[in-house]
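In: Kindly return the folded structure for what I paste below:
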Amino acid sequence: MTWLGTAAHARWLETESRALLDFARAAAVPQGFGYLDAEGRLDPSRPVELWVTCRMTHCFSLGSLLGVPGTAPLADHGVRALSGALRDAEHGGWFSAVGPDGPVNDAKEAYAHAFVVLATSSATAAGRPGARELLTEALRVSEERFWREDEGAVLESWDRGFTTAEEYRGVNANMHTVEAYLAAADVTGEDVWLDRAVRILRRVLDGYARDHDWRIPEHFTRTWEPVPDYNADDPAHPFRPFGVTVGHGLEWARLALHAREGLVARGRETEGWLLEAAQGLFDRATGDGWAADGADGFVYTVDFTGQPVVHERMHWVVCEAIGAAAALEAVTGEERYAQWYQRAWDYAATHLIERPGAWRHELDEHNAPSARTWPGKPDTYHALQATLVPRLPLAPAFAPALAAGLLDVRHPLR
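Out: You can find the predicted model right below:
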């Protein structure tokens, strides 16, 4: 017997959801949400980063929709931060990082701006004051500054004044833009965001991933030519690692299924390649990444032959394995995905969860604590979503699904 869909497991997931939200409360600072260290205390050496603030705002918006006391004021705190210290009132958009005296990184990054869209979408669904106006602004900035209609994707970053764009193109920023656009489509009712999410998915999955045997190239030139040796001298980079990022294969698989179900919910063609890609990506990621060096857990990266490059185990990769397995089981009904789901949670409980809500973010190849790439515990987002994917349908997105009362409504087989 596997756990998916059982009331007892749903109760465990709910307990862990609440514990994660409780742990994250310590991140609140005047400018937004700060970076938590390994003990769950604020790290004073780190600025307030846009992506962290947005993820926390998203999480606390979900918490408010879950009925967790104390989370709605924290969601409101995040919305105020996105209206205040992190927002560039002169040039538009949002600073990448700020300190007590203003911006410390004034670049305008597609990755972080995608999380502005996600955070404000979730806060809007949760009915938080000022969120809808911010969502409108965030979508305008995304459309005018980052979306490239001729490319069917977003560019990577700009300088503060939106005068010079980075030549690099990357799929990480595009992956999170897919997530954000899917949420925006459900919250606003504007299908243009779903259509753009599907265009990104088609480019990356039905193109690059398929062409590389479901190993996704991460790094590209301005004209979308792959750069396979990018960061070969810095293979463990937290945002642009060398080679193939195993966890992204799992994350893209889940997002493909969210998009697929979004199309179904609107009575549109499901585009069969979305399920094919999700299954291909999941099989490739689990085949390449799990216990690749003899110990349980997913290695961080592999090369284009599937050989491990960075052996550290990241908590977020296990979370995405949980989400992808739950989504694939919901869509296909295949037992093997339920077994992967249970295997991933067993690993998390054995190696990652120190106590409820406190997850080790990184382990070494022996599953001992490590901090090579991700010191501290700055991110509740992946783990919280891992506790919710099994309890929600694949569409609408997390926040509007909770707002619609769809918690613990199992996704029907398609």
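In: When you work out contacts or count neighbours from here on, use the C-alpha atoms and nothing else.
Out: OK.
In: In contact with the residue nearest to Pro103 when sequence neighbours are not counted, which residues?
Out: Among residues not flanking Pro103 along the chain, Ala97 sits closest, at 5.9 Å (Cα to Cα, 6 or more residues apart in numbering). Each residue near Ala97 by Cα atoms under 8 Å, 6 or more residues apart in numbering is listed here: 47-50, 86, 103-106.
In: cool, and Ala153?
Out: 147, 174, 196, 199-200, 203.
In: Please tell me how far it sits from Gly40.
Out: For Ala153, the distance to Gly40 equals 36 Å [Cα to Cα, to the nearest Å].
In: Just name the closest of the contacts of Ala153 to Gly243, please.
Out: Asn174 (17.1 Å; Cα to Cα).
In: Quick check: which element contains the closest one?
Out: Element membership for Asn174, per DSSP states H and E: helix 171-188.
In: Pull out the buried positions in the very next helix or strand once past that helix.
Out: Moving toward the C-terminus from helix 171-188, the next helix or strand (DSSP H and E) is helix 192-201. For helix 192-201, a neighbour-count test (16 or more other Cα atoms under 10 Å) marks 193-201 as buried.
In: Now do helix 192-201: distance to the chain's middle.
Out: 16 Å (Cα atoms, centre = their mean, to the nearest Å).
In: Wait, Ala126 touches Leu65, no?
Out: Yes: with contact defined as Cα atoms under 8 Å, Ala126 counts as touching Leu65 (6.0 Å).
In: Now list whatever residues contact both of those two.
Out: Both Ala126 and Leu65 are contacted by 399, 403, under the criterion Cα under 8 Å, 6+ apart.
In: mind listing the helices for the stretch 301-414 of the chain?
Out: Counting by DSSP state H, counting those that start in this stretch, the stretch 301-414 of the chain has helices at residues 315-332, 335-347, 381-388, 398-403.
In: now the other sequence, so there's something to compare against:
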Amino acid sequence: MNANPALETETLAEHWSDRPYHRHWLLQRADDLFDFFEADIINPKGGFFELNLDGTVPGKTNPVRGIHVTCRMIHCFAIAHLLGRPGAMAIVEHGMDFLWNRHRDTEHGGYFWQVDDNGPVDASKQGYGHAFVLLAASSARAVGHPLADAMLADITDVINTRFWDEAHGAIAEEFERDWSAKDGGNYRGQNCNMHLTEALMAAFEATGDQAYLSKAERIADLLIRRKSAELNWRVPEHFDTGWTVDQAYDGDQMFRPSGSTPGHWLEWARLVLQLWTLGGKTHDWMPEAAKGLFFQAMALGWDRDNGGFVYTIGWDNIVSRPFKLWWPMAEGAGAAHFLNQHQPSDFHEDSYRRIWGTISRHFLDRKNGGWHQQLSQTMQPEAELFPTRDDIYHALQACLIPLFPADGSVLEMIRTNGDRP
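Out: So this is what the prediction gives:
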């Protein structure tokens, strides 16, 4: 694998995101995603189905519903409603009812990680899941859902009183149902804090409450300005309770793999620029951080031989998991667009085109619809980590972000620039 990102490129005076054909193509891909999921995702007993790879409903009579899937569907179909997609609000309403009445723990507070028809299957309280509750509540408020204010107040209180660590400016990872320590309580992770940063910005956009934005800035300061900068813009994933990096940690391959994940470098590159714009462009370190994160992801994470971003890299910069997932591609497209808007360069534009070209050739499932969620090192479809297709969150935002100004979340940009596409 050639790690040099300085690819030969023409002089790219015009951004693809400004071209009418490309914009139409992106909107079509967003419609394809809505079409793939919309018909069969609603479980009549509550929540949403995780679909088979061909888009059909699995045969399970009592499937487990994860909170992040519930919340992401609410968020995505709130976006669809703002775009003017008929029927989208009914999906938001279905998700909000399930989130409020089935995921919420009315005895101890907070929200269950997994539930089925009979109640909690995994009653733990996960920072990752609670971040997405905040995102869902904020998105629901943007479309005027009647439960949104109550849920926003509830989840804000839970985050502030249970998860937030004021001394370090970030949240704890997880608790048991009764808020006792889970697995000793000694682990801290960047992934839940990254998604909380996104959700805090959404809550700020929905309410104007500066406290949300301040928390987002503190998380970014800890994880990016300090921790990632110390590692030459590689994002560390795993920490102890004092926020010292644990480079030897190896946990769940989906949520806590060892090493570092270039997809998260890309995600942070976009989020940092979004945070910079929402904060009035007062933090001078943020644009350079975004540029460095994206450059390193292309330099170390892009497979020059086969295409796509590898899943994980060891701290020796050697690829440790060479298969490719769809979400780093989606985050790479969004990050490249944000960088093109705020720090335009041929490298960012070429990367944007290269990423979308690879998505089009390899990740779009032209037989069944939707996107392939996992490909092998040589870009063949696999389903090791993702035997089902559970949501459209990453892919949908990638399709829509380039259609709107890079000044905030895609939902807020649609709300304030609804006629732009």
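In: got the buried residues of helix 192-201 of the first structure as JSON lines, with distance to Ala138 of the first structure columns?
Out: Compiled in JSON lines, those are given as follows (distance: Cα to Cα, whole Å):
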{"residue": "Trp193", "distance to Ala138 of the first structure": "13"}
{"residue": "Leu194", "distance to Ala138 of the first structure": "16"}
{"residue": "Asp195", "distance to Ala138 of the first structure": "18"}
{"residue": "Arg196", "distance to Ala138 of the first structure": "15"}
{"residue": "Ala197", "distance to Ala138 of the first structure": "16"}
{"residue": "Val198", "distance to Ala138 of the first structure": "20"}
{"residue": "Arg199", "distance to Ala138 of the first structure": "20"}
{"residue": "Ile200", "distance to Ala138 of the first structure": "19"}
{"residue": "Leu201", "distance to Ala138 of the first structure": "21"}
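In: And those residues, which is closest to Arg140 of the first structure?
Out: Distance to Arg140 of the first structure, by Cα to Cα, is smallest for Trp193 among the buried residues of helix 192-201 of the first structure, at 11.7 Å.
In: if we can go back for a sec, what's the helix holding Asn174 of the first structure packed up against?
Out: Judged by 3 or more Cα pairs under 8 Å, 6 or more residues apart in numbering; DSSP states H and E, helix 171-188 of the first structure is in contact with helix 110-125, strand 153-154, helix 192-201, helix 246-265, helix 398-403.
In: which bit of the second structure covers the last one?
Out: Counting by TM-score structural alignment, helix 398-403 of the first structure pairs with residues 410-415 of the second structure.
In: Mind listing what's buried along that stretch?
Out: Buried residues in stretch 410-415 of the second structure (16+ other Cα under 10 Å): 410-414.
In: Name the surrounding residues that touch that stretch.
Out: 78-79, 82-83, 139, 142, 202, 205, 397, 400-401, 404-405, 407, 420.
In: Next, the mean deviation of it compared to the first structure.
Out: Averaged over the aligned pairs, stretch 410-415 of the second structure sits 2.2 Å from the first structure after superposition, using mean Cα distance after the TM-score superposition for the first structure.
In: Could you check how many residues crowd around Ile353 of the first structure?
Out: 17 (other Cα atoms under 10 Å).
In: Now which residue in the second structure aligns to it?
Out: When the second structure is aligned by TM-score structural alignment, Ile353 of the first structure is paired with Leu364.
In: Spell out the residue ranges of the strands in the second structure.
Out: Using DSSP state E, the strands of the second structure run over 65-66, 114-116, 119-122, 125-126, 164-165, 170-171, 174-175, 188-189, 238-239, 310-313, 319-325, 374-375.
In: follow-up on the earlier one: with distance to Arg313 of the first structure added, can I get the helices and strands packed on helix 171-188 of the first structure in JSON lines?
Out: JSON lines is the format used below for these (distance: least, Cα to Cα, whole Å):
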{"stretch": "helix 110-125", "distance to Arg313 of the first structure": "22"}
{"stretch": "strand 153-154", "distance to Arg313 of the first structure": "29"}
{"stretch": "helix 192-201", "distance to Arg313 of the first structure": "26"}
{"stretch": "helix 246-265", "distance to Arg313 of the first structure": "10"}
{"stretch": "helix 398-403", "distance to Arg313 of the first structure": "26"}
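In: between the ones you listed, which one is nearest to Glu218 of the first structure?
Out: helix 246-265 (9.2 Å).
In: just to revisit the earlier point, in ChimeraX, select just the buried ones from the contacts of stretch 410-415 of the second structure.
Out: Provided next is the ChimeraX selection string for whichever of the contacts of stretch 410-415 of the second structure are buried by 16+ other Cα under 10 Å:
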select :78,79,82,83,139,142,202,205,397,400,401,404,405,407
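In: now, which of the contacts of stretch 410-415 of the second structure sits nearest Ser320 of the second structure?
Out: Distances from Ser320 of the second structure to the contacts of stretch 410-415 of the second structure, taken by Cα to Cα, are shortest for Gln397, at 27.7 Å.
In: Look up how far Gly247 of the first structure lies from the corresponding residue of the first structure for that closest one.
Out: When the first structure is aligned by TM-score structural alignment, Gln397 of the second structure is paired with Gln385. Between Gln385 of the first structure and Gly247 of the first structure the computed distance is 14 Å (Cα to Cα).
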